[in-house]
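[1] Starting from these lines, generate the structure:
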Amino acid sequence: MKTIDYHMHTCFSGDSEANPREHVLQAIKMNLDEICFTDHRDFDYPIDSFELDVENYYQTIQSLKEEFKDKIKIKWGIEIGLDLDHKEEINQLIAQYPFDFVIGSIHVIHHTEFYYGEFFKNKSKEQAHQEFFEETLKCVQEFDCFNVLGHLDYIVRYGPYQDKSVDHQKYQDIIDEIFKTLIKKGKGIEVNTSGYRDLKTCGFPNFEQVQRYYDIGGRIITVGTDSHTSDRVGENCLTVVKKLKEIGFNDVSTFTLQVKDLMTID
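    Model (predicted):
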């Protein structure tokens, strides 16, 4: 199986100062087969007004792709914040540029975000998690402009609760519908290795949910670190790949111009 990092942020994202060239050098050091840059674009982040400079971002990654073409395969992508209040703008942006790969993530729900805690005000943990998964289902039903759903358990990172963990059994019917919708649409999920930092034991989503996705019929899957600093590029990617093979996956998925590349069966 290939070892990839398909979720990386650089200085083109508002929450990173990383030099993309340093990401490439670290990926080579980690013996990765392929990487994809996926800097942020959210149309309604209530506190931060940063807007991705797509043209400069594209030219920078294309230059790196040429420079390192004999050492590592580099792809150009984006992490788009799926937001039902901005469906037209999101679809227009993705259609406008030749992205290799698009992560669709839920960062904002009805003008409230998770990072600074606005979303969690006056909600119990169960109410917050229920709303998060319900909104995720609505987004994967409504949007077609992405390749994989980003960090399904993203909600775990935040919230003013002593125990932030998700009791998946309470929401399994919704999560199963998310998986079934993705599979029907020919889309997949990612395993986001930042979960090892936050949960200490696994990625987002956890491997029980990845197994469930596989058992339902899901075969499109990527691995990404969600790295915002170069030292985290490739972190735990090999560990995840080994676990995916145990679950039954033949290979991770890679993309060119949003079309899934032919997979190598090991």
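[2] CA only for contacts and neighbour counts going forward, please
    Will do.
[3] hey, where'd the helices end up in the stretch 151-266 of the chain?
    With DSSP state H, counting those that start in this stretch as the criterion, the stretch 151-266 of the chain has helices at 172-184, 194-199, 207-216, 237-247.
[4] So for Gly224, which of the ones you listed sits nearest?
    helix 237-247 (7.0 Å; CA to CA).
[5] quick revisit: quick check: which of the helices of the stretch 151-266 of the chain is nearest to Asp70?
    helix 237-247 (21.6 Å).
[6] For that closest one, list every residue counted as buried.
    By 16 or more other CA atoms under 10 Å, the buried positions in helix 237-247 come out as Cys237, Leu238, Val240, Val241, Leu244, Ile247.
[7] re the thing from before, need the helices of the stretch 151-266 of the chain in CSV with distance to Thr254, can you?
    Below are the helices of the stretch 151-266 of the chain laid out as CSV (distance: least, CA to CA, whole Å):
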stretch, distance to Thr254
helix 172-184, 16
helix 194-199, 20
helix 207-216, 17
helix 237-247, 13
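[8] what's next to stretch 250-266, contact-wise?
    Outside of stretch 250-266, the residues within contact range by CA atoms under 8 Å, 6 or more residues apart in numbering are 1-4, 75, 98-102, 147, 220-223, 241, 245.
[9] now, which of the residues you listed lie within strands?
    Among those, DSSP state E puts Ile4, Lys75, Phe101, Val102, Ile221, Thr222, Val223 in strands.
[10] Return the member of those residues nearest to Lys121.
    Proximity to Lys121 was ranked across those by CA to CA; first place goes to Val102, at 30.6 Å.
[11] one more, for comparison:
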Amino acid sequence: MDLIDCHTHTQFSFDSDAPIGDCIKQAEKLGLAAYAITDHCECNWWYPREHYGDDVQSEDFGFGQDFERSVSAVDRIKKEYSGKTRIICGTEMGQGHHAPDIAAKIAADRRLDFIIGSLHQIRDEWDFYYIDCKDFSRDRIYDLLERYFREIYEMCTTVEFDVLAHLTYCLRYMKQRDGIEPDISRFDELIAESFRALIEKGRGIEINTSGIRQGFGDCFPDLKYARLFRDLGGEILSIGSDAHRAEDIGSDIEKGIDIARAAGFRRIAYFIKRTPYFIDID
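    Have a look, this model is predicted:
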């Protein structure tokens, strides 16, 4: 069976030092059929620091420059590359609904094969990576979660991308790091509405396997929500490691495929020129 990895980061992401050449060599070594480079592009911090006011919830800015460096490099490498692994020029578009003009600019870039839509940060809050929830009240926890899932719905209905990345990203920090285990089933109908919007627009979701190697113990999202997407009629499913190091490329992809099968999927997808191509997993 052909394996793919459709969510990875290189030296062009603010939180990765992985040389792009090493990443491509690792994808080739693993014999990946398709390998997507999806460096970070946080739309709400597109411009340099001086563009924003005093009250900001970020330590990193200038993602427009990062985007251009990544996409230019991958586009050039694709044209020169002669190996067997299909290299996909992608981006991880964060918070597109916070800056819809930037999201539209990204979506119009014809160099891109693939756009994953991410929500790392809700309005008036820092990225969940920075939010220490250990001493939060129950009401505060569920307020954050409700705002997160409402913004997921907003993002799914207002900006253009191909696949929703790592639904339940917030649990990576709430549950794994801070030891809080909220019941997110109270948001199931809101999640279902987001899935319906994606399906109507011919979009997909991702099974992100990073939680397995990082100690969370499951993917983002887990089987329950992968199955919900399938039961609602979802057909497009990608799988990504969310690797930030060359050695993590391809990690636990087969376990992600096991979840896909258990959810009722018989194929997984990668994208070329924003069009899905399918690989059977039967």
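[12] Now list the buried members of the contacts of stretch 250-266 of the first structure.
    By neighbour count, with 16+ other CA under 10 Å, these hold 1-4, 75, 99-102, 147, 220-223, 241 as buried.
[13] quick one: buried residues of stretch 51-59 of the first structure?
    Judged by neighbour count (16+ other CA under 10 Å), stretch 51-59 of the first structure contains these buried residues: Leu52, Tyr57, Tyr58.
[14] Tell me which residues are up against it.
    Phe12, Ser13, Gly14, Asp39, His40, Arg41, Asp42, Trp76.
[15] would JSON lines of those with distance to Leu64 of the first structure be doable?
    Converted to JSON lines, the contacts of stretch 51-59 of the first structure look like this (distance: CA to CA, whole Å):
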{"residue": "Phe12", "distance to Leu64 of the first structure": "14"}
{"residue": "Ser13", "distance to Leu64 of the first structure": "17"}
{"residue": "Gly14", "distance to Leu64 of the first structure": "21"}
{"residue": "Asp39", "distance to Leu64 of the first structure": "15"}
{"residue": "His40", "distance to Leu64 of the first structure": "19"}
{"residue": "Arg41", "distance to Leu64 of the first structure": "21"}
{"residue": "Asp42", "distance to Leu64 of the first structure": "25"}
{"residue": "Trp76", "distance to Leu64 of the first structure": "10"}
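[16] Between those residues, identify the one with the most neighbours.
    The most neighbours of any of those, using other CA atoms under 10 Å, belong to Asp39, which has 28 neighbours.
[17] how about that one, secondary structure?
    On the three-state scheme (DSSP: H, G, I helix; E, B strand; the rest coil), Asp39 of the first structure is labelled strand.
[18] cool, the one 5 residues further on as well?
    When classified by three-state DSSP, Asp44 of the first structure comes out as coil.
[19] same check, this time on Cys139 of the first structure
    Three-state call for Cys139 of the first structure (three-state DSSP): helix.
[20] ok, now how distant is it from Phe114 of the first structure?
    For Cys139 of the first structure, the distance to Phe114 of the first structure (CA to CA, to the nearest Å) stands at 17 Å.
[21] same deal with Gly150 of the first structure?
    15 Å.
[22] So which of those two has more stuff around it?
    Ranked by neighbour count (other CA under 10 Å), Gly150 of the first structure and Phe114 place Gly150 first, with 29 against 19.
[23] Tell me how far the aligned partner of that one in the second structure lies from Gln65 of the second structure.
    Gly150 of the first structure maps onto Ala165 in the second structure when the alignment is built from TM-score structural alignment. Applying CA to CA, the value for Ala165 of the second structure to Gln65 of the second structure is 22 Å.
[24] Nearest to the spatial middle of the first structure, which residue is it?
    A centroid search over the first structure (CA atoms, centre = their mean) returns Gly150, at 3.0 Å, as the residue closest to the centre.
[25] residues contacting that residue?
    Contacts for Gly150 of the first structure (CA under 8 Å, 6+ apart) come out as Ile103, Gly104, Ser105, Ile106, Ile189, Glu190, Val191, Asn192.
[26] Any chance of a markdown table for the residues you listed, columns neighbour count and distance to Asp33 of the first structure?
    What follows is the contacts of Gly150 of the first structure, written out as a markdown table (neighbours: other CA atoms under 10 Å; distance: CA to CA, whole Å):
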| residue | neighbour count | distance to Asp33 of the first structure |
| --- | --- | --- |
| Ile103 | 26 | 19 |
| Gly104 | 25 | 23 |
| Ser105 | 23 | 24 |
| Ile106 | 25 | 28 |
| Ile189 | 27 | 19 |
| Glu190 | 26 | 17 |
| Val191 | 30 | 17 |
| Asn192 | 29 | 17 |
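[27] Could you tell me which of those belong to strands?
    Ile103, Gly104, Ser105, Ile189, Glu190, Val191, Asn192.
[28] Now check the fifth one against the second structure: what is it aligned to?
    What it means is Glu190 of the first structure. With the correspondence set by TM-score structural alignment, Glu190 of the first structure lines up against Glu206 in the second structure.
[29] excluding its backbone neighbours, what's nearest its match?
    Counting by CA to CA, 6 or more residues apart in numbering, Glu206 of the second structure lies nearest to Ser238, which is 4.7 Å off, once chain neighbours are set aside.
[30] I am finished for the moment; much appreciated.
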